[in-house]
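Enquirer: pasting the structure only:
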């Protein structure tokens, strides 16, 4: 079935891409906006939507990662092992994307997000400043393990990956929200690349749509990263809670609607 996208539909899709880029740059979770918008395109298959979403996302995460790197200077010794493991995990997750029904994961993710929201609200000082749990090899191994698991999720499903990265960097490794978001962008770039390494050879990407989405995502990502850097960890924490609650609402609706 050919795609049937009129001018208004394209404009709304690009607006979703811009908004997703902004949200992704600040705290992650732009896939909550962009992927459902793609799934509404008449004639698109779920795998095509997932693959095309990665093209848009990787363009947005590239510019936001670069902006964070220049202005925040995230620790590349943490980012490198985490990003490499995430790339491997995302490739594996993408390979399973057409085989495992997402409804198996939704209730589990919903419970985790509810716990994260409650924990973040109950501890208002969490993520205000960096207080690393480990140092040296233990820190890097923990980062790699987190990257592998979250990368697999990104390749398999996708929405909320940046948010899960920020959650893990703050709660498990002990980063403040702003450097956590900066590191998350580098790792998220790698997860998008890992998924595309699988999707592109299999012809799942709709390149025209993906590149148009990517341009909108890039602008949103640049503006979001600059705003996050200017306003600091407190602002990122507020946006983080809003995105987590939105994810809870979206996934809760999916569960209730069967």
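Expert: That came through, no problem. On a predicted model such as this, the values are computed, not experimentally measured, just so you know. Residues are numbered from 1 along each chain as shown.

Enquirer: switch to C-alpha atoms for all contacts and neighbour counts from now on
Expert: Fine.

Enquirer: And the helices in the chain, which stretches?
Expert: For the chain, applying DSSP state H gives helices covering 7-26, 31-39, 46-71, 76-96, 106-122, 136-156, 161-168, 177-199, 207-231, 233-256.

Enquirer: for the nearest residue to residue 88 once chain neighbours are set aside, what are its contacts?
Expert: The shortest distance from residue 88 to any residue other than its chain neighbours is 6.3 Å, reached at residue 194 (Cα to Cα, 6 or more residues apart in numbering). Taking Cα atoms under 8 Å, 6 or more residues apart in numbering as the contact definition, residue 194 lies against 86-91, 155.

Enquirer: Next up, a structure to set beside the first:
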């Protein structure tokens, strides 16, 4: 029972992080793997998706009530992200993702350095594209990062946020809110596939989901109260931790 409480606590913290800038898997996946080392990793990854899909869905709903989202491109992008995640999960059954493990810290480091160099990055909400181009770019983001989430996963929320700011010109708050809709879609696709193949431990997953929802409520409240500046600061911290963790796993451990 104590083991379950440990992963539930980790899921709460992950919910706070995910609701703001993503990166919750940085907490829950290591917690599950270290707490239940005898269980198959695929079962634990499916269980993690069970918890995160509820948290991201609740965060998306809360953001949608307070932040004006552009559904004209967000819904098509979410549908493409769903399909991309499903394809990525299928690709995982055919291909070893080891090459991404080596590449991930380098991509994250670029994201971090770019954000630090451009101090106004994500501080202004000023969509820069025409409606058609915005839609095509959003669908491209959904498809690419959706596939990545189904295939590998770490840093998905952060990648969504970075690309939405860089390519669509939204601020950190709108990017975080929009990324929750996209991430909920990718999580759902992966969960359906993993559940269908028996890779979800429902007892632990649903307990973690309740904690993840509570964390997402706190995280969205903080983001909505303090706006883009706080989200930017948390984003920098989380991406820095992701760079260190991914780099350690890829090149040291």
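Expert: Structure received. Small disclaimer: the values here were computed from a predicted structure and weren't measured.

Enquirer: circling back to that earlier point, sort out which one of the contacts of residue 194 of structure 1 lies nearest residue 8 of structure 1 for me.
Expert: If you rank the contacts of residue 194 of structure 1 by distance to residue 8 of structure 1 using Cα to Cα, residue 155 comes first, at 29.7 Å.

Enquirer: what's the burial count for the closest one?
Expert: Using other Cα atoms under 10 Å, residue 155 of structure 1 has 33 neighbouring residues.

Enquirer: What's the match for it in structure 2?
Expert: Using TM-score structural alignment as the criterion, residue 155 of structure 1 maps onto residue 150 of structure 2.

Enquirer: That match and residue 85 touch, don't they?
Expert: Yes. With contacts defined as Cα atoms under 8 Å, residue 150 of structure 2 counts as touching residue 85 at a distance of 4.2 Å.

Enquirer: where do the contact lists of the two overlap?
Expert: Counting by Cα under 8 Å, 6+ apart, the residues touching both residue 150 of structure 2 and residue 85 are 186-187, 189-190.

Enquirer: Present those as CSV; the columns should include distance to residue 126 of structure 2.
Expert: As requested, those are exported to CSV (distance: Cα to Cα, whole Å):
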residue, distance to residue 126 of structure 2
186, 26
187, 28
189, 31
190, 33
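
Enquirer: of those, closest to residue 59 of structure 2?
Expert: Using Cα to Cα, residue 187 comes nearest to residue 59 of structure 2 of these, at 13.2 Å.

Enquirer: Excluding chain neighbours, give the residue nearest to that closest one in space.
Expert: Once flanking residues are discounted, residue 187 of structure 2 sits nearest to residue 53: 5.2 Å by Cα to Cα, 6+ apart.

Enquirer: What is the aligned counterpart of that neighbour in structure 1?
Expert: Alignment note (TM-score structural alignment): residue 53 of structure 2 maps to residue 58 of structure 1.

Enquirer: same deal with residue 91 of structure 2?
Expert: Alignment note (TM-score structural alignment): residue 91 of structure 2 maps to residue 96 of structure 1.

Enquirer: I'd like to know how far that match sits from residue 200 of structure 1.
Expert: To residue 200 of structure 1, residue 96 of structure 1 is 15 Å away according to Cα to Cα, to the nearest Å.

Enquirer: Hmm, residue 78 of structure 2 is touching residue 179, no?
Expert: No. Counting by Cα under 8 Å, residue 78 of structure 2 does not reach residue 179; the two are 9.3 Å apart.

Enquirer: who has more neighbours, those two?
Expert: residue 179 (32 against 27).

Enquirer: ok, the more buried one - contacts?
Expert: Contacts of residue 179 of structure 2 (Cα under 8 Å, 6+ apart): 157, 160-161.

Enquirer: Tell me which residue of structure 1 lines up with it.
Expert: In structure 1, the residue equivalent to residue 179 of structure 2 is residue 184, according to TM-score structural alignment.

Enquirer: related to what we said a few turns ago, what about structure 1, which of the contacts of residue 179 of structure 2 hold up?
Expert: Here is what carries over to structure 1 from the contacts of residue 179 of structure 2, by both residues aligned by TM-score structural alignment, their matches' Cα atoms under 8 Å: 157, 160-161.

Enquirer: looking at these, which has the most residues close by?
Expert: Neighbour tally across those (other Cα under 10 Å): the maximum, 29 neighbours, falls on residue 157.

Enquirer: Wait, it touches residue 23, no?
Expert: Yes. Using Cα under 8 Å, residue 157 of structure 2 is in contact with residue 23, at 6.3 Å.

Enquirer: what's the matching residue for residue 208 of structure 1 over in structure 2?
Expert: By TM-score structural alignment, residue 208 of structure 1 lines up with residue 203.

Enquirer: before we move on, what about residue 138 of structure 1?
Expert: In structure 2, residue 138 of structure 1 lands on residue 133 (TM-score structural alignment).

Enquirer: Could you do residue 9 of structure 1 as well?
Expert: Looks like residue 9 of structure 1 aligns to residue 3 there (TM-score structural alignment).

Enquirer: Quick one: neighbours of that match, just the number.
Expert: Using other Cα under 10 Å: residue 3 of structure 2 sits among 13 other residues.

Enquirer: and what of residue 105 of structure 1?
Expert: Using other Cα under 10 Å: residue 105 of structure 1 sits among 12 other residues.

Enquirer: repeat for residue 226 of structure 2
Expert: 12.

Enquirer: So what does it match up with in structure 1?
Expert: Here residue 226 of structure 2 is matched to residue 231 in structure 1, going by TM-score structural alignment.

Enquirer: Just the terminal-to-terminal distance for stretch 164-177 of structure 2.
Expert: Terminal residues of stretch 164-177 of structure 2 lie 11 Å apart, using Cα to Cα.

Enquirer: I'd say residue 201 of structure 2 and residue 41 touch.
Expert: No. Contact criterion Cα under 8 Å: residue 201 of structure 2 and residue 41 do not qualify, at 11.3 Å.

Enquirer: what's around residue 237 of structure 1, how many residues?
Expert: Applying other Cα under 10 Å, we find 24 residues neighbouring residue 237 of structure 1.

Enquirer: Also residue 195 of structure 1?
Expert: Count around residue 195 of structure 1 with other Cα under 10 Å applied: 31.

Enquirer: shouldn't it be in contact with residue 96?
Expert: No. Here residue 195 of structure 1 does not reach residue 96: they are 10.6 Å apart, not a contact under Cα under 8 Å.

Enquirer: Perfect, that will be all.
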